[in-house]
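K.L.:
what would the 3D arrangement of this be:
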Amino acid sequence: MDWMQFVSALVSALAWPAAVVTVVCLLKDPILGLIPKIRSFKYGELHVDLTEELKAVQESLPGKPQEHPGDEKSPLPTPVALQLAAVSPRGAILHSWLEVEATVDLLANGLGYEFSAKASTVVKMRVLHDERVIDPLIYTTFLKLSKVRNDAVHLTDREMEYQDAAMMWGSCSWLIERLNAALPPNSAEA
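P.N.:
Model prediction:
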């Protein structure tokens, strides 16, 4: 093999990899622009689809959670979470979740349960479930919504939409109503 054959073999071996690298470099910006718009992600066993998770939570609830505030008969002011959803759906999801956490704390305190300052809301709900203060549907709904909240916080490259925030608000509102119903009558503060 002389040097011309060597160069020819080298060029033919590197042609396709070089073409692929060139195409990737040229299309890098459009591809990166599409990544935040991805609503679903699957890699091996990991599959994340926030809209589907929220729809699954809503379908598992008896009675339909509110998706939009008020009704035609008596319009109510738009909840803060839905006002926030118009500007920042991710922020609205987190706001709805914080209302759930506050209600869990109110319920646990109203029933006289004492937790360390480091106890998570999940631990508190597990105790309330184990003590039969809340039923399994409330507990499983809480766990599913907790996962949605975690995905919203940690998967920041996924775009959230108003619809996602509205579904989260509706499901969290349903959960808050059930948790408030478990409160003893003399401990209802808000």
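K.L.:
C-alpha from now on. contacts and neighbour counts both.
P.N.:
OK.
K.L.:
any idea which helix or strand carries Lys42?
P.N.:
Element membership of Lys42, judged by DSSP states H and E, is strand 40-43.
K.L.:
this one as well, want them side by side:
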Amino acid sequence: MDTLEFIAAMTAALAWPLVVLVAVAMLRPQLRGLRLGRAKRAKVTATGVDLEFFDEQVGVASSALGPLPPANQGEGTSPVAEAVVDDLIKTSPGSAIVGEFARMETEVRELARMWGMKDAASATFSNVNDWLHRQAVLGTNTYEAITSLMQAREEALQDLSGVDRARARRYVKLAREVQSRTKIAAAQAPNTPSR
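P.N.:
Below is the predicted model of the structure:
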């Protein structure tokens, strides 16, 4: 193989990767708008590419929860606490998701303990969620909402600065809905200590 044949062979072999690189470079702004890094699932079909994002799951879980049953008077988030979370959403949306998740996780673990889960404090949060679902303490919609929140928390932890405010507000709202349902289920718990 002489030099000219080698150059011809290399050109043929590198032509399509070079075309792909040029196309990606030219379409870079449009590709950023696709949010490929936040995709949960991608499926290539004959007609195109189907992407499923975490945001879509949270929207479905939030709408599936439906209206909350009336909570006891005097319960809920105080205006001061809401203002603190709103300020945190403005400065660090990812931190707001992580913080609200921590509050929700504490309440869900306590609920599992009240309903008789012996290792609620040391089990993984996914196992606690699964146990509550199997015991029919929290409904399927709440189970799916918690699962979506776990994914949102993991995503936020990977890139705290990459979460926008609108997404953080949706996740915080969903976490508060789960907390409200948790409080209602806790009031019905068979192992509720008398006060």
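K.L.:
from the chain's centroid, how far away is the strand holding Lys42 of the first structure?
P.N.:
Chain-centre distance of strand 40-43 of the first structure: 15 Å, with Cα atoms, centre = their mean, to the nearest Å.
K.L.:
now what about that strand, what contacts it?
P.N.:
Applying Cα atoms under 8 Å, 6 or more residues apart in numbering, the set of residues contacting strand 40-43 of the first structure from outside is His47, Val48, Asp49, Leu50.
K.L.:
may I see the buried residues of stretch 94-110 of the first structure?
P.N.:
94-97, 99-101, 103-108, 110 (16 or more other Cα atoms under 10 Å).
K.L.:
so that stretch aligns onto which residues of the second structure?
P.N.:
The alignment of stretch 94-110 of the first structure onto the second structure (TM-score structural alignment) spans residues 98-114.
K.L.:
what sits up against the matching stretch?
P.N.:
119-121, 125, 128-129, 131-132, 149-150, 153, 156-157, 172, 175-176, 178-179, 182-183, 185-186, 189-192.
K.L.:
kindly report the same for stretch 77-86 of the first structure.
P.N.:
Counting by Cα under 8 Å, 6+ apart, Pro69, Gly70, Gly91, Ala92, Ile93, His95, Ser96, Glu161, Tyr162, Ala165, Ala166, Trp169 sit against stretch 77-86 of the first structure.
K.L.:
in PyMOL, how would I select the buried members of the residues you listed?
P.N.:
With 16+ other Cα under 10 Å as the criterion, this PyMOL line picks the buried residues out of the contacts of stretch 77-86 of the first structure:
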select buried, resi 91+92+93+95+96+161+162+165+166+169
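K.L.:
which one of the contacts of stretch 77-86 of the first structure is nearest to Gln5 of the first structure?
P.N.:
Proximity of the contacts of stretch 77-86 of the first structure to Gln5 of the first structure (Cα to Cα) peaks at Glu161, which lies at 58.0 Å.
K.L.:
which one in the second structure is aligned with the closest one?
P.N.:
In the second structure, the residue paired with Glu161 of the first structure is Asp164, using TM-score structural alignment.
K.L.:
and what of Gln58 of the first structure?
P.N.:
Per TM-score structural alignment, Gln58 of the first structure is aligned with Ser62.
K.L.:
helix or strand for its match, just tell me which one.
P.N.:
helix 54-65.
K.L.:
what do you get for Arg149 of the first structure?
P.N.:
Judged by DSSP H and E, Arg149 of the first structure forms part of helix 136-154.
K.L.:
give me the next element, helix or strand, following that helix.
P.N.:
helix 162-181.
K.L.:
next, the buried residues of that following helix.
P.N.:
Neighbour-count burial for helix 162-181 of the first structure [16+ other Cα under 10 Å]: 162-176, 179-180.
K.L.:
would you mind measuring from the residue nearest to the spatial centre of the second structure to Val80 of the second structure?
P.N.:
Centroid-nearest residue in the second structure: Ala152, 2.1 Å away (criterion: Cα atoms, centre = their mean). Counting by Cα to Cα, to the nearest Å, the gap from Ala152 of the second structure to Val80 of the second structure is 25 Å.
K.L.:
hang on, the earlier thing: now do the helix holding Ser62 of the second structure against helix 140-158, angle only.
P.N.:
On the basis of axes from the mean of the first three to the mean of the last three Cα atoms, to 10 degrees, helix 54-65 of the second structure is oriented at 150 degrees to helix 140-158.
K.L.:
post-alignment, helix 54-65 of the second structure versus the first structure, mean distance?
P.N.:
Superposed on the first structure, helix 54-65 of the second structure shows a mean distance to its aligned partners of 2.0 Å (mean Cα distance after the TM-score superposition for the first structure).
K.L.:
and the contacts of that helix?
P.N.:
38-40, 141-142, 144-145, 148-149, 151-152, 167, 170-171, 174.
K.L.:
buried residues of the helix or strand following it, list them for me.
P.N.:
Going down the chain from helix 54-65 of the second structure, the next helix or strand is helix 79-91, by DSSP H and E. Across helix 79-91 of the second structure, burial judged by 16+ other Cα under 10 Å covers Val85, Asp86, Leu88, Ile89, Lys90.
K.L.:
look up how far Leu46 of the first structure lies from the counterpart of the third one in the first structure.
P.N.:
In the superposition onto the first structure, Leu88 of the second structure corresponds to Leu84 when matched by TM-score structural alignment. With distances taken as Cα to Cα, Leu84 of the first structure is found 30 Å from Leu46 of the first structure.
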